[in-house]
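**Q** missing the sequence, but the structure's below:
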């Protein structure tokens, strides 16, 4: 007797190979796909670029009916639909960007059963008219993308997602898949509860993106540091994130004047300008986007080689999601953070405007965790993954602290001064006040509470404010001090501080970094094999010509990983090209001969 699940697995693998052009599933993709095909709910947490979309797209092609994909942004919908249409999949989006005629055409296709996937925004899906339409069609599956948006614990909560919890009672027999790349434990539980998932198949693949090199420098001359970093990314795509619209425009203007293909993107620009900038970036006509966090959610551009945070992100979830937009194709990428103490003060000011005490404590905790990551002297990947509850057995070997360990100094006496000051002020004040006392600040508050009479007043006036802040944060990170988040982050001594204060041990701490360090030397390798960079660039040129001709982003034709694999395998026939990952039947017919000719021409030179 043949197990029906074996049939489903065979059909899923065949679809993966024939439609998407991949020879094998990634970790856990196959099991979740088979579960969804069988009608079971699923919760899917995979890192950006880890293959989440495949998990619902293959069931959509196998199950009867249309799969409704909930997506928060028009740009995300268009991106995924463009990719699917290029693969020969019957997909469309239904949103406010369509003209009246285009909208009617999409609804006609839906009525006539000529769509496998339809992308909609949550507010459109939950409108009475659209729900009534779906009741007559019996959807195959609901896929809730960016599902962390439904959780008030999530870093990107969106009120319009809340009503999605009604889908279970409205369509009790239709399976629901919730997908996200960024959700810690509390957010995961909230997603499952809010969407009323029934015994969902759970996939938590971990958060590690081993191809991304994480690095940080202390912000001194940020624009100069940025330009030093960009020297090794000529004609490569990247994103630079800034805190304010003003900063975005300043940096973009400077880069443009200095000869970079750069453009600004923020919510204050007209919609048509934002659309134009995004299209230019996706089509490789603009190499660098300088943006606020308004840019990037769901952008599928796989060949982003770097992400720079010009200013400090407000939490690790946002940092992880934004850096995850680099290297979605699995090839080497880099994430650089410029870290300045002024950014901490600015972000803290934003956070403290919150009138909800619980929300205030949560956001302050997240900001402190972000700062702790920035000031870590150990493997950055250990700190980043540890925040999400994931432990790795060894240092990553692909971050600045692993490749270029920070310089250390004997900080024993400075640490004792700092700890003594925390004790003398009664363990009842925050970091700013402690630093003021150490530096002998002459302000009215210190005089009023007579802290200018303490023995620790002015004993650290020869050390800068930034250096004292850096030292105190390392003492917190190492466990000598703790911050009481519920009491305005006042500093308290821990038991671990006693031996240091009594002179029973010495302490070494890390010096701040100010120069951009080089990451790993760029290797022209894929799957451990060398490829000719000249052939790779020739294939990129052919891809750009085809993309411009067809009016699609270059990665819709083939991703960089596919081109690199071609440059290794040197396929000179359709059967050989079909063995390259990312080359499915439809793309083989549309583009195969152009690339075979380019490879043959290169080999004949």
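**A** That came through fine. The model shown is predicted, which means the values in this text are computed figures rather than measured ones.

**Q** going forward, measure contacts and count neighbours with C-alpha atoms only.
**A** Fine.

**Q** Surely residue 229 touches residue 516?
**A** Yes - between residue 229 and residue 516 there is a contact under Cα atoms under 8 Å: 6.4 Å.

**Q** And the helices in the stretch 501-605 of the chain?
**A** If DSSP state H, counting those that start in this stretch is used as the criterion, the helices of the stretch 501-605 of the chain fall at 533-550, 554-557, 560-569, 574-578, 585-603.

**Q** I misspoke; the intended subject was the stretch 101-250 of the chain.
**A** Here the stretch 101-250 of the chain has its helices, by DSSP H, counting those that start in this stretch, at 122-125, 128-135, 167-170, 185-194, 222-230, 245-257.

**Q** here comes the other one, which I'd like you to weigh against the first:
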């Protein structure tokens, strides 16, 4: 399918540096390669194993595919196995490989099942053809029954010419789900030919741990190209913050700065990715932020969307298309998006959970500013992470316990407690044994040390929202909470409250099934938890529809569904 004319006598000689430069630029649709892409791509073409540590957003995928692209341009055949941590990344890498002219097979539990429904066998397709095939899969799929059967075939093994491992640093992950599957990848070495070229890339490997990680993956000491580049991202500004307000299941006041109080149009929301630990908190954050968007904003419930592994491939694909277009302003994601999630125009990343492993914080921060333009990373931590004032000594049991917990955090403690001599960026570079380039980094590279004003506007917005909700509550109290003299109406006891909650949940799901515009939208979009809880808290005051409307003041579906006879 390659439309590049290589017959010209002046075209560079096959496998030369000039030839690879032309081929990769043409296939990857770029005007210029980064030096490491061409340098290490040539090593792969020469048949050498490569271990590469480089910052996120630098184009590591080109290196992972370089050997397959070169072989395809030469008209050869072979198989390239690209191993990635998540099924979301499987689909993304397959799309990229296909766009570069390779026959790409995304192999995960979902794609294998969906292919079987239309009588396709992806494993069989991988074994057939006279071209170059790229199979992208997770470590779990590599270790699955079908793949192991293929590896018992000498004919198949001879076709496997490249093994490329993305996010190789996960083999050293602490308390994570990826370390064990990645560790088992070394068993591939004994099943494949010695001529198979191995490539591993990561942005999270310190100088002392990198050789250990490589050895765990089967790289032989002295037998591979060991390439290390700066992990610094000068376009990112790091802003550590401590939670100032209590977090419940429905309130996230510290995150309210994401929605400007004076918002007039969708574009007033900075394009933001919010990391939540799991799907449940992600729903809660989305629900809360949705309530802050003014009712007059068009498509207001489409501006903030969830992104996680439970969403369909079409939903995720459409979301990654809509976000760069600006029709979606905020994505609330799980840790699934920390690895290889590539959306170029993310101007702000917000992490809502304390990461005890610096590598995890690095990965999430790496989703911001992948287009090279300025971006910021706001990282939240609970108050106990904050050091005591200089000269203070922990005295109480609580202070002693908190000091003990802080002592376990090492670098992360320094990240959240920056000083004039050791800012957050400096801490990250120090962790990776990299010198802090004082003269080369903008003096506003971090907040609050180098840019004390970085948080002022955000914190002012939080204060405005705090005052707004306080006023709203005051209005509700003055309007409604006048107890009856005879005491006839009281707060619901626990059994009655639970019974009403179940009734409301059943009603809301039934109504939403009738009116929802898209099956991807959860019921919480229609009937947010804060509306349900308001009704539960003040059910004794719902003596007529006018009172109910006041209690559910910010529920936009009231006129359409609030007066429903089967409410």
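**A** Here it is on my side, so go on. Treat the numbers as computed from the prediction; the structure is a model and nothing was measured.

**Q** Got a TM-score for the two of them?
**A** After superposition, the two chains reach a TM-score (TM-score structural alignment, normalised by the length of the second structure) of 0.62; 391 aligned residues with a Cα RMSD of 3.4 Å.

**Q** coming back round to it: want to try a markdown table for the helices of the stretch 101-250 of the first structure, with distance to residue 76 of the first structure and mean neighbour count as columns?
**A** A markdown table is the format used below for the helices of the stretch 101-250 of the first structure (distance: least, Cα to Cα, whole Å; neighbours: other Cα atoms under 10 Å):
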| stretch | distance to residue 76 of the first structure | mean neighbour count |
| --- | --- | --- |
| helix 122-125 | 13 | 19 |
| helix 128-135 | 21 | 12 |
| helix 167-170 | 22 | 14 |
| helix 185-194 | 21 | 17 |
| helix 222-230 | 27 | 16 |
| helix 245-257 | 22 | 17 |
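
**Q** Could you export the ones you listed as a markdown table, including distance to residue 398 of the first structure?
**A** Below are those laid out as a markdown table (distance: least, Cα to Cα, whole Å):
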| stretch | distance to residue 398 of the first structure |
| --- | --- |
| helix 122-125 | 39 |
| helix 128-135 | 48 |
| helix 167-170 | 43 |
| helix 185-194 | 26 |
| helix 222-230 | 17 |
| helix 245-257 | 28 |
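
**Q** can you tell me which of these comes nearest to residue 534 of the first structure?
**A** Set against residue 534 of the first structure and scored by Cα to Cα, those come closest in helix 222-230, at 21.3 Å.

**Q** quick check: angle from the closest one to helix 245-257?
**A** Going by axes from the mean of the first three to the mean of the last three Cα atoms, to 10 degrees, helix 222-230 of the first structure is angled at 50 degrees with respect to helix 245-257.

**Q** how far does helix 222-230 of the first structure sit from the chain's center?
**A** Offset of helix 222-230 of the first structure from its chain centre (Cα atoms, centre = their mean, to the nearest Å): 22 Å.

**Q** got it, and stretch 464-474 of the second structure?
**A** That offset, for stretch 464-474 of the second structure, works out to 32 Å (Cα atoms, centre = their mean).

**Q** List the buried residues in that stretch.
**A** Buried residues in stretch 464-474 of the second structure, counted by 16 or more other Cα atoms under 10 Å: 464-466.

**Q** what's in contact with stretch 274-281 of the first structure?
**A** Stretch 274-281 of the first structure is contacted by residues 237, 263-266, 286-289, 553 when judged by Cα atoms under 8 Å, 6 or more residues apart in numbering.

**Q** Redo the residues you listed as JSON lines? Include secondary structure and neighbour count.
**A** Converted to JSON lines, those look like this (DSSP: H, G, I helix; E, B strand; the rest coil; neighbours: other Cα atoms under 10 Å):
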{"residue": "237", "secondary structure": "strand", "neighbour count": "24"}
{"residue": "263", "secondary structure": "strand", "neighbour count": "24"}
{"residue": "264", "secondary structure": "strand", "neighbour count": "24"}
{"residue": "265", "secondary structure": "strand", "neighbour count": "25"}
{"residue": "266", "secondary structure": "coil", "neighbour count": "21"}
{"residue": "286", "secondary structure": "coil", "neighbour count": "20"}
{"residue": "287", "secondary structure": "coil", "neighbour count": "21"}
{"residue": "288", "secondary structure": "strand", "neighbour count": "25"}
{"residue": "289", "secondary structure": "strand", "neighbour count": "25"}
{"residue": "553", "secondary structure": "coil", "neighbour count": "24"}
